[in-house]
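In: predicted model and sequence follow; I will ask about them next.
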Amino acid sequence: MTLEHIPEFHLGRIAPTLAVRDIHAAYKLYRDVFGFQKAFENGAPVGFMILKKDAAELHLTRNPNHKAPPYNVAHLLVSDANAAYRSCQHHELRIIRRIEDKDYGLRAFVFADPDGNRVDVGEILQR
């Protein structure tokens, strides 16, 4: 297939899905650290949950045998990276990369949640 044959269409939202061992503990963490609220859940026991805050959406899926990969699984843009960093520290999340200004225009850091999921957090720097 060549590029001329790709149909033109617009993309909608795309949301990362994080596998977690305890979905309720993960929800509490993302609520307390970032302010996410539960928008949807299903299953008995709950096996899937959608969290939302502002324009951000995060999906959680329960996997009791989850082993996180050794790379970032999501990227979250924030309006204040310093405040997000302090919140992660306050909640004793493991910091993978300390906060710093990057040459590609972000003030960013990486944390790991209790399930080992690595999330890159960044604020766009004004030039």
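Out: On my side now, so go ahead.
In: CA atoms for contacts and neighbours, from now on please.
Out: Will do.
In: what residues are up against the most centrally placed residue in the chain?
Out: Centroid-nearest residue in the chain: A74, 4.8 Å away (criterion: C-alpha atoms, centre = their mean). Applying C-alpha atoms under 8 Å, 6 or more residues apart in numbering to A74 gives the contacts P16, R118, V119, D120.
In: any chance of a ChimeraX selection covering the buried ones in those?
Out: In ChimeraX, this line selects whichever of the contacts of A74 come out buried by 16 or more other C-alpha atoms under 10 Å:
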select :118,119,120
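In: list the ones among the contacts of A74 that fall in helices.
Out: Among the contacts of A74, no member falls in helices (DSSP state H).
In: would JSON lines of the contacts of A74 with distance to D22 be doable?
Out: Shown next, in JSON lines, are these (distance: C-alpha to C-alpha, whole Å):
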{"residue": "P16", "distance to D22": "17"}
{"residue": "R118", "distance to D22": "16"}
{"residue": "V119", "distance to D22": "18"}
{"residue": "D120", "distance to D22": "21"}
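In: what about versus this one:
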Amino acid sequence: MTRPADTVPDTGFRRCGCCGRQRPAGEVAELGVTPGVYICAGCALWAARRAGLLSALREIRIRDLLPSFLNRAQAPHTATAAIPILPSSDLDRTAAFYARAGFTDADHHDGYLLLNNDGVELHFAHHDTVTPGTCFVHVADATKMWKQLRERGVDGVGEIADQDYGLREFVLTDPDGNRVRIGSAIPDGQ
């Protein structure tokens, strides 16, 4: 028996009308022309790729527009970046591992390590007992970086895969078990 919509209890979740998965209400959008039908971000990106809309958006260089937008939109003391601090049981071993992945030692002192790769920073703090952490690094071309790491024989490089939310990703797992997810937009036509 189906109850009228006005008597259905609100669980805070909505079913995506495309993939059928239950999502929190804040992670779906109601289709304006079809009230009561929702779509998740992953399916919206899939639909945009199929319609060719993402290729048009990619032509706009968001990176070029961002500084002027931030200068207008930011109040003093507004955060501009977040950098997780990952644990390391041996900072020298961590620096050597990430050097093979293209990161340079930007600052290394007692109990702390800062690595850099073309403006991307990874921070590590020494801990005798490590509970592995996770972070995400956006790159221009995940496939290219994945191939380079494989060719260099870097340990801990996982398989690369396209995600339903529009990114191509792989995981780089360091000797302490930290998982650095590396990804980029899926190229058009793939």
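Out: Received the coordinates, thanks. Treat the numbers as computed from the prediction; the structure is a model and nothing was measured.
In: for the contacts of A74 of structure 1, which one is nearest K67 of structure 1?
Out: Distances from K67 of structure 1 to the contacts of A74 of structure 1, taken as C-alpha to C-alpha, are shortest for R118 (11.6 Å).
In: that closest one -> structure 2?
Out: By TM-score structural alignment, R118 of structure 1 lines up with R179 in structure 2.
In: ok, the alignment partner in structure 2 of R13 of structure 1 to A95 of structure 2 distance?
Out: Aligning on TM-score structural alignment places R13 of structure 1 opposite A81 in structure 2. Separation of A81 of structure 2 from A95 of structure 2 (C-alpha to C-alpha, to the nearest Å) stands at 22 Å.
In: structure 1: strands as residue ranges?
Out: Counting by DSSP state E, structure 1 has strands at residues 17-20, 37-42, 48-53, 56-62, 72-77, 94-101, 106-112, 118-124.
In: so which bit of structure 2 is the fourth one matched to?
Out: When you say that, I think you mean strand 56-62 of structure 1. Mapping strand 56-62 of structure 1 onto structure 2 (TM-score structural alignment) gives residues 120-126.
In: again, but for the second one
Out: Across structure 2, the stretch matching strand 37-42 of structure 1 (TM-score structural alignment) is residues 104-109.
In: grab the longest helix from structure 1 for me.
Out: helix 23-34.
In: what does it contact?
Out: With contact meaning C-alpha under 8 Å, 6+ apart, helix 23-34 of structure 1 is reached by 20, 36-38, 46-49, 51, 60-62, 84, 87-88, 91, 114.
In: swap the cut-off to 6 Å and go again
Out: For helix 23-34 of structure 1, the surrounding residues in contact (C-alpha atoms under 6 Å, 6 or more residues apart in numbering) are F36, R62, S87.
In: spit out the contact partners of F36 of structure 1.
Out: Each residue near F36 of structure 1 by C-alpha under 6 Å, 6+ apart is listed here: Y30, L51, K52, K53.
In: okay, now the closest residue to the second one other than its chain neighbours: neighbour count?
Out: Same thing as L51 of structure 1. Counting by C-alpha to C-alpha, 6 or more residues apart in numbering, L51 of structure 1 lies nearest to K38, which is 4.6 Å off, once chain neighbours are set aside. As a burial measure, K38 of structure 1 scores 18 neighbours (other C-alpha atoms under 10 Å).
In: how near is K38 of structure 1 to A25 of structure 1?
Out: According to C-alpha to C-alpha, K38 of structure 1 and A25 of structure 1 sit 13 Å apart.
In: F109 of structure 1 too?
Out: Taken as C-alpha to C-alpha, the span from F109 of structure 1 to A25 of structure 1 is 23 Å.
In: try P114 of structure 1
Out: 9 Å.
In: again with S79 of structure 1
Out: Using C-alpha to C-alpha, S79 of structure 1 is found at 25 Å from A25 of structure 1.
In: ok, D113 of structure 1 next?
Out: D113 of structure 1 is 11 Å from A25 of structure 1, by C-alpha to C-alpha.
In: more neighbours: which of the two?
Out: Just comparing D113 of structure 1 and A25: by other C-alpha under 10 Å the higher neighbour count belongs to D113, 18 against 13.
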